[in-house]
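Participant: No sequence on hand, only this structure:
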């Protein structure tokens, strides 16, 4: 049986290291090759040094040799679906087009799916750099 993005994100969420906030997040991205890559949040006593789940999934994808995202799934234990933070939206946009679906889910079963472009309508990309 093929693992779904939802299953992968739910499973990796259990490995999150969140001793300070208790807010565990799991993320799974499907690359253009069809492979699933996962990440979970990893907190640090020096809060800015932590890592978001989405960033971990992207790093795992790149480490595996993939560079394009075709789908994203993020899950957290919250009353409403939690969107990726601003930094992760920008990181996702480096590897995914504006049309890529981002599903945000709660452990209670609520979901919301929107295109990445709706989450980050004015993404900074290489086309905005001077000289290009």
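Facilitator: Yep, that arrived. Keep in mind it's a predicted model, so treat the numbers as computed, not measured.
Participant: alpha carbons only for contacts and neighbour counts from here, please
Facilitator: Will do.
Participant: Which elements pack onto the helix or strand harbouring residue 12?
Facilitator: Assessed by DSSP states H and E, residue 12 sits inside helix 5-13. Applying 3 or more Cα pairs under 8 Å, 6 or more residues apart in numbering; DSSP states H and E, one finds that helix 5-13 contacts strand 25-31, strand 36-40, strand 69-76.
Participant: For the following helix or strand past the shortest one, name the packing helices and strands.
Facilitator: Going down the chain from strand 36-40, the next helix or strand is helix 53-63, by DSSP H and E. With contacts defined as 3+ Cα pairs under 8 Å, 6+ apart, the secondary structure elements packing on helix 53-63 are strand 25-31, strand 36-40, helix 86-95.
Participant: this is the comparison structure:
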């Protein structure tokens, strides 16, 4: 595996699942794709529910797919959303990502035409609480 993740591949994986997102209430579809430690790409989309806030974010769906598929760590993540502003992971998803990613893990934020910004997890969730805090 190279040092630089293939964000084009992650974008290509996030696009079709974004289109399939279930967002009848907000009409705001989000797709996510991640590169896992097993070398596989896992994707997810947001799934809303009439009983807010029990929906599922795209990032959470991708993480669930990774765990179900046998991956255990996130090496890179891309989040794809529409609109003029950056669609970064929500606070809960930043913490979910932290469970499986190192602070230096790259996270790309994309719009319909490609990547708009890149961050490390530490930039999105500084001084985070994670698994290492619970190890004695």
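Facilitator: Right, received. Where do you want to start? It should be emphasised that the depicted structure is a prediction, and the values quoted were computed from it without experimental measurement.
Participant: Kindly provide the TM-score of these chains.
Facilitator: Superposed pair, TM-score by TM-score structural alignment, normalised by the length of structure 1: 0.92. Supporting alignment: 130 aligned residues with a Cα RMSD of 1.7 Å.
Participant: one step back: kindly reformat the helices and strands packed on helix 53-63 of structure 1 as TSV and extend each row with distance to residue 4 of structure 1.
Facilitator: Shown next, in TSV, are the helices and strands packed on helix 53-63 of structure 1 (distance: least, Cα to Cα, whole Å):
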stretch	distance to residue 4 of structure 1
strand 25-31	9
strand 36-40	8
helix 86-95	19
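Participant: follow-up on the earlier one: turn the helices and strands packed on helix 5-13 of structure 1 into TSV, columns for mean neighbour count.
Facilitator: Formatted as TSV, those follow (neighbours: other Cα atoms under 10 Å):
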stretch	mean neighbour count
strand 25-31	28
strand 36-40	27
strand 69-76	25
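Participant: Of all those, which one comes closest to residue 60 of structure 1?
Facilitator: Set against residue 60 of structure 1 and scored by Cα to Cα, the helices and strands packed on helix 5-13 of structure 1 come closest in strand 36-40, at 6.0 Å.
Participant: Where in structure 2 does the closest one fall?
Facilitator: Aligned by TM-score structural alignment, strand 36-40 of structure 1 corresponds to residues 41-45 of structure 2.
Participant: Run through who's touching that stretch.
Facilitator: Identification of contacts with stretch 41-45 of structure 2 by Cα atoms under 8 Å, 6 or more residues apart in numbering yields 10, 13-14, 17-18, 20-22, 29-36, 57-63, 65-66.
Participant: That one vs structure 1, average offset?
Facilitator: By mean Cα distance after the TM-score superposition for structure 1, the fitted stretch 41-45 of structure 2 averages 0.3 Å away from its aligned residues in structure 1.
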